[in-house]
Structure formats: structure tokens, C-alpha cells
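> Provided below are the primary sequence and the corresponding predicted coordinates.
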Amino acid sequence: MNANVTERGYRPCVGVMLVNADGKVFVGRRIDNKEGDWWQMPQGGVDPGEDLTAAVMRELHEETGVTSDKAKIIKQLDEPLRYDLPEELIGKLWGGQYRGQEQDWFLLRFSGSDDDIDLDAHDPAEFCEYRWVDPDDLPDLIVPFKKRVYRTVVEGFRDLI
């Protein structure tokens, strides 16, 4: 990794494992990913000075349309998780400021129905479609450079899913 990359920090971020009554996890297919059939859980940056729980609920609503009365925070992982972007993406995302993300992950219980999901709740939308999947399938659905993070999230929340 070149010196320019190592000088970059990590983008503060939250991640949401939204679990329904059947123990399935929400994943969306990103609109902007044309290179693969990758699915991910909702996630996004934390605004300066923003409380992590406020960021979780904001990101959840922006990406899924789910409101706070339909999702309850169950647990936060004890430690944030980091990942580095692949070389070819460094300098191209997030204004070129970051080498990767540092994510605080939260498990949320979804009490609504599919009628409560609106992928167009925020303009621009991030997902073009969604589905509910078994937690153990998550690492196989995400882009390769995030697989370790997804395995850690699944293990960290397994007993509560």
C-alpha cells in the first residue's frame, strides 16, 4: 500500500442488520454496482456530531423507508469493524478522503411488513431491489472486500437473531 493510502483515515459509518420475525435479514442490491450481483445490509456515514443511534435510524429510513416505530435497536457490537477498499477504489469514493470504513454495527428487530419498505424514501435511492435472506448467506452476497466484516457481524449477533 502506498504512503498516500496509509495517510488516509477511515470513514465513520454505521451498519444495520435488520431482522424480521422469521429470523431473516434485509439485504438490498445497490443501484450503482453494475459489476456483480452483490447485496448488502443498510449502512452509511455518520454526520459530524451525530449520535450513532440517530445515524442508524436515519440511514435505515433513507435506504429502506422503515421508520423508527417499525424497528427497535436490540444490540450494538462491542467494537467497530474496519475494512479497506481495494486499491482500484481508493481515491474514487467519498471524495477520495478515506482508505475504507470504520463501522459501528447494530442489530434491529423489524416489526413491520414488506408494505413498510420503500426503497425510494430517499432521493437518490441506494437499492433497486431487496430480499430477506438467511444470516449465514450474508458473506456470500456481499462484495469480496467486505466478507470478513459480514462474517463478524453474523457471529456477533447470532444468539439474538
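Thanks, I have the structure now.

> contacts and neighbour counts: CA atoms only from here.
OK.

> and the longest strand for this structure?
Of all segments of type strand in the chain, defined using DSSP state E, the longest is strand 98-110.

> and here's the other structure:
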Amino acid sequence: MPRETRTDTLDSLRVHLQWAIELEHATLPPYLCALYSLDPERNPEATDVVGSVFAEEMLHLALAANLFNAVGGRPRLDMPRMLPPHPRTLPHGDRSLELSLVPFGAEALETFLRLEQPAPPSSTWRPNAAGGASATGGESSSCATARTSCTAAFRSDANARSSLPRTTR
């Protein structure tokens, strides 16, 4: 595994969290475009589902940014590479997945299914042209390294705190 794709230091965790932010950010325009193409009066169920998934993607971005802040990082949402024209590839994920801005329909649903499909557990990481790394699977694999590392870091921190003497208030 190339050095820059491992999450074994605080700096590498910060890199992976920025990648997670970039990946989550990239998912927003396709969902929002599909959502805005729906008529809530004629198709309230689809509007509710697409709207809730969009909100979840925003939550994922916020969680990644909050974790990044918590480990001393500074989330960047203002880089030109985060605003490329569409269609575009999924950053730090399945590079064969093309994100397009299309109305709600079969093409949008196919994209959403691919976005939400977890990568196989045995995904291999490889450097990509953008200077990051990508997994052979979908979105979930790209964020999994950061999420797993953060979970381990928080468990380690919680274990360390539990061994400290309790103070009275």
C-alpha cells in the first residue's frame, strides 16, 4: 500500500478526512439536480426520498468536516478542483463512476445506486491523478478508511480518559 494512502498518522488521517469532504461534496449536485426536477405535488414520495438522501450527504460532509476540525485540520471547500464542470468523476472513489446533472429518472437512479453501493471489503487502494487515492469500489470505501481510523482514535482516546481519575464537580 503506498505511503500516502495509509492512515497511520495524524497527518494521514487529516488527508483522508479532506478526501472524505471532497467526495461527499461531489455527491451533492446530482442529488440536488434530481430533487429540483421533481414536482412535490405529483411525486411526493420521490421528492421525500431524494431530499432525505441529499440531507444525509450534507450530514456526511458536515461530520467529516467536524472530525477534521477535531483533529486540528482546516476543511477546504473553496478549492477549484472541488467545482469541476459536469459530467465529472467521483473523487477518491470509483473513477469509472461519472456524475452528471440530470433530472430524476432512470439515469439518475442508476448513478445513485452506484454511489451508494458499498465497495467490497477487499478493495485495494491506488494513487490517482488528482494526487489522492481511490478504491476499486464506490463511495463507502473512500470514506471507510477515515471513518475506521476515527473510530479507533476515539476508542483509544476514550480508553485513555477512562483510566484517568475522575474529578468532582
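Alright, I've got the coordinates. Keep in mind it's a predicted model, so treat the numbers as computed, not measured.

> Can you give me the TM-score here?
Once superposed, the chains reach a TM-score of 0.25 (TM-score structural alignment, normalised by the length of structure 1), with 81 aligned residues with a CA RMSD of 6.0 Å.

> Please point out which parts of whichever helix or strand comes after the longest strand of structure 1 sit buried.
Following strand 98-110 of structure 1 in sequence order, the next helix or strand is strand 127-133 (DSSP states H and E). Of the residues in strand 127-133 of structure 1, those with enough neighbours to count as buried (16 or more other CA atoms under 10 Å) are Phe127, Tyr130, Trp132, Val133.

> As CSV, those residues with distance to Ala71 of structure 1 would be great.
As requested, the buried residues of strand 127-133 of structure 1 are exported to CSV (distance: CA to CA, whole Å):
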residue, distance to Ala71 of structure 1
Phe127, 19
Tyr130, 17
Trp132, 15
Val133, 17
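
> What helix or strand is Ala62 of structure 2 located in?
Using DSSP H and E, the element containing Ala62 of structure 2 is helix 44-70.

> What residues of the helix or strand hosting Val56 of structure 1 count as buried?
Here Val56 of structure 1 sits within helix 52-64, counting by DSSP H and E. Judged by neighbour count (16+ other CA under 10 Å), helix 52-64 of structure 1 contains these buried residues: Leu52, Ala55, Val56, Met57, Arg58, Glu59, Leu60, His61, Glu62, Glu63, Thr64.

> Give the other helices and strands that the longest strand of structure 1 contacts.
Taking 3 or more CA pairs under 8 Å, 6 or more residues apart in numbering; DSSP states H and E as contact, the helices and strands that strand 98-110 of structure 1 lies on are strand 9-19, strand 71-76, strand 81-84.

> Doesn't Val149 of structure 1 lie inside a helix?
Yes. Residue assignment for Val149 of structure 1, taken from DSSP: H, G, I helix; E, B strand; the rest coil, places it within a helix.

> and it, how many residues sit next to it?
Counted by other CA atoms under 10 Å, the residues lying close to Val149 of structure 1 total 17.

> can you check Arg148 of structure 1 too?
Here the neighbour count serves as a burial measure; for Arg148 of structure 1 (other CA under 10 Å) it reads 14.

> what do you get for Thr152 of structure 1?
As a measure of burial, Thr152 of structure 1 has 14 neighbours, counting by other CA under 10 Å.

> before we move on, back to that, quick check: which of the helices and strands packed on strand 98-110 of structure 1 is buried the most?
With neighbours defined by mean count of other CA atoms under 10 Å, none of those is more surrounded on average than strand 9-19, at a mean of 22.

> Can you list the neighbours in contact with that one?
Strand 9-19 of structure 1 has contacts (CA atoms under 8 Å, 6 or more residues apart in numbering) with 25-26, 41-46, 52, 55-56, 60, 71, 82, 97-110, 161.

> who does the helix or strand following it touch, helix- and strand-wise?
Beyond strand 9-19 of structure 1 in the direction of the C-terminus, DSSP H and E gives the next helix or strand as strand 25-30. Under the contact criterion of 3+ CA pairs under 8 Å, 6+ apart, the helices and strands touching strand 25-30 of structure 1 comprise strand 9-19, strand 39-40, strand 127-133.
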